[in-house]
Structures are given as structure tokens and as C-alpha cells.
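J.: Structural data only, the sequence is not supplied:
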């Protein structure tokens, strides 16, 4: 796969579904590691959902401090290790997590941003921040998957930031995630329309 085709999947305008382009730095990195087309499409879908979550949190809970740019970069690169462990694009496996973090570090990405490749499936680990939780949440809800344990952790952070009752935040987050989930079929179809491996 050429860097040009990676850049095309990462940044060209899409209509069905409409997806935001990946951050330029992430798109360049995906080209450098010769990421498979389906991986780039997946990262674009997750990034778009992460952007929607970031906007929702900023609007609904302005008191919750977090690094929005880190969330967007993390979502755009969280599975980059699947460029090394390509079999994990279509099957289970966690080898891509540590490999992705190492790959990002090797390409000069700061450890605070490279961490998302390793933390996106470990939301209960010690030291997990709001940014990590939002990347993990985007990586689940993009395809309509709901994970109560993860959502409860996000709700706790929201409630802790503004003092509103947990049940109120639960209801609000549930409504937001239900709305995002309505586009899951289109996002999945977009991802599956791209080849699994490089040509």
C-alpha cells in the first residue's frame, strides 16, 4: 500500500458515513508504517466517534478537564500495532497493544500520546485518565458495543467534575451513546469496504 492511498483513506472526504479526517500527524504515521487499508478505515471511524464524544463532554460537562487533542490522536492511532500484527485485524489478539506503543515511540511520538495504543483495552488499570477512558469508549461504541463497566467509569468522572448525581450522568451518557450507536452499521460497512491486507 502506498503512502498516497493511506493518506486518501485517512483524509479524503467521505459521505456515507461522513467521517472527519484523521489528524495530519496520525495520517503521516500510518503511511510510514504501511498500515493496511482496513486498519486506516477503522482508525478513521473510531477517531470520528472520539471527536463526537469530546464535543459532547466539552458541551455537557465543561468542568471536566482533559486533553482533547490527546484523545483525538489516541483514537486515530490506538490500533497502529495491527500494522505489525495484521492477523488481529480480523481475529482476536492483544499483541498489537504493546507493539503499537513501541511503534509510536520508535517514530518519535511522545510517551503520553503513545500510551493509548497500550491502554485502549485496559480501562481498569491504575493511572488511567479521562483521555484513556474516552479513547476506550470510542473504540467500543463506534460499532454499537456497550460496556457497562467502562461507561460507569466515565460517568464517575463526569459526576466528580460537576457534582451532579451519578444517575443523571448515566442517563445523559446513555442517550448520547445510543445516538452515536445509530451510525454503527454505516461505520462498519465503511470499514469492511476496505481491503484487509495491502495489495
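T.: Everything's here; your move. This is a predicted model, so every value here is computed, not measured. Residues are numbered from 1 along each chain as shown.
J.: use CA for all of it now, contacts and neighbours both
T.: Noted.
J.: quick one: what helix or strand has the residue nearest the centre of the chain in it?
T.: With distances taken as C-alpha atoms, centre = their mean, the residue of the chain nearest its centroid is residue 75 (2.8 Å). Using DSSP states H and E, residue 75 falls within helix 68-77.
J.: The helix or strand just after that helix: which residues count as buried?
T.: Using DSSP H and E, the helix or strand that follows helix 68-77 in sequence is helix 95-106. Buried residues in helix 95-106, defined by neighbour count with 16 or more other C-alpha atoms under 10 Å: 96-105.
J.: Next up, a structure to set beside the first:
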């Protein structure tokens, strides 16, 4: 049963709406309102990043639909492990992946629940996975040089630019996104960890 607090987190103005299938999933698992707020903030940043990549680096082959959905559900496993909403933990990653598969989400889309924290793993981590991971960091103003280097390398190869050129471009957009971190953090904090 959906709560008013969850509905507010999903509908409150200020950030892009989540994709319909993601909303349906969050409602089905009775996601904590804070989780929905977090997913909206990360999704908003991911949409901004993937639009920037598509416009400036179309050869990178970023799939805007996959990135948007991935950002919208990457932490859905925290509905099963709510302690990880306010503390550390990685149990939500495999749990979220399995949860999504159990709801009929295709593996290529469910993978973001696993890959958003495994970006350094290499094998099978594509530009879409890296963009979701990057959004999951920079939404709160956190910069991760190793992750950014992986994205820069992909952008440089796709465009034929020197890595330093791709770095400067990415650094500029991430700096601009990070400037709005306080607003996103306040949005997330305004929603309760539990629906009750």
C-alpha cells in the first residue's frame, strides 16, 4: 500500500519525474520515501549527464533511456535493506538486482543495481554504467577521480580528443552539477527514512 510520504517524494516539484516503470516498481516494493527522493535526485543528475554526453560526445554511444532507468532504480535494494539508507552497506546491490529480475525487469536494465558501485570492475562496465555511477556520486557534490578518469577515457576514445580535453569538458559539467548538491541533499533529507 502506497503511503502519502512516498507519493510526495515521487511527485514533489523540483526534479524530473522518474520513468513510469521505475515508479511502478517503487510503489510495488513500498519503497521508503527517502529512497524515492534519493533516486529522483540521482536520476535528475543522470539525465543531465547523459544529455551532455549525447550532445558533445555522440560517438560514446550512451543510451539515455538505460541511464535514466538505471539511475531511477540503482538503489532499489535498499527497500529490502533500509538500514543502508542511513548507513553503509552493500547488501542492497545484489538484493536489488534479484528484486528487479523477480519483477520481470530485463537483465540489461536490472544490472544497474549491481554495477552502480562496481564501476572499477572493468568487464562488462560500459559508458551507461559509468554515467549512473558518476551521477550517484556527483549528485551530492562528491568527486571520484578514478571514476571520472574511466569516463574521460571513454569520451576521449569516442571523440578522438586528447584525454586532457575530455577531462576539462567533464570537469566543467561536473563542477556545475556539484554546485547544486546542497539543494539535492536537502530534498533527500526532507523525506523520512520510513513511511510510518
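T.: Received, thanks. All values derive from a computational prediction rather than experimental measurement.
J.: and stretch 177-192 of the first structure, which stretch of the second structure?
T.: Stretch 177-192 of the first structure lines up with residues 174-189 of the second structure when matched by TM-score structural alignment.
J.: Now do the end-to-end distance for the matching stretch.
T.: Distance across stretch 174-189 of the second structure, first residue to last, is 22 Å (C-alpha to C-alpha, to the nearest Å).
J.: do the same with stretch 172-187 of the second structure
T.: End-to-end for stretch 172-187 of the second structure, by C-alpha to C-alpha: 24 Å.
J.: Need the contact partners of it.
T.: With C-alpha atoms under 8 Å, 6 or more residues apart in numbering as the contact definition, stretch 172-187 of the second structure has outside contacts at 37, 41, 45, 49, 138-142.
J.: Equivalent analysis for stretch 114-132 of the first structure, please.
T.: Applying C-alpha under 8 Å, 6+ apart, the external contacts of stretch 114-132 of the first structure come out as 66-68, 70-71, 74-75, 77-81, 96-98, 100-102, 104-105, 133, 135-136, 139, 150, 154, 157.
J.: what does stretch 81-92 of the first structure correspond to over in the second structure?
T.: Using TM-score structural alignment, stretch 81-92 of the first structure pairs with 77-88 in the second structure.
J.: repeat for stretch 46-56 of the first structure
T.: Under TM-score structural alignment, stretch 46-56 of the first structure corresponds to residues 42-52 of the second structure.
J.: Mean deviation, the matching stretch versus the first structure?
T.: Stretch 42-52 of the second structure: mean distance to aligned residues in the first structure after superposition is 0.3 Å, counting by mean C-alpha distance after the TM-score superposition for the first structure.
J.: Now that stretch: buried residues?
T.: Within stretch 42-52 of the second structure, the residues scored as buried using 16+ other C-alpha under 10 Å are 42-51.
J.: and if you look at stretch 79-95 of the first structure?
T.: By neighbour count on 16+ other C-alpha under 10 Å, the buried set for stretch 79-95 of the first structure is 79-86, 88-89.
J.: List the contacts of it.
T.: Residues contacting stretch 79-95 of the first structure (C-alpha under 8 Å, 6+ apart): 30, 33-36, 38-39, 43, 96-101, 103, 117, 196-197.
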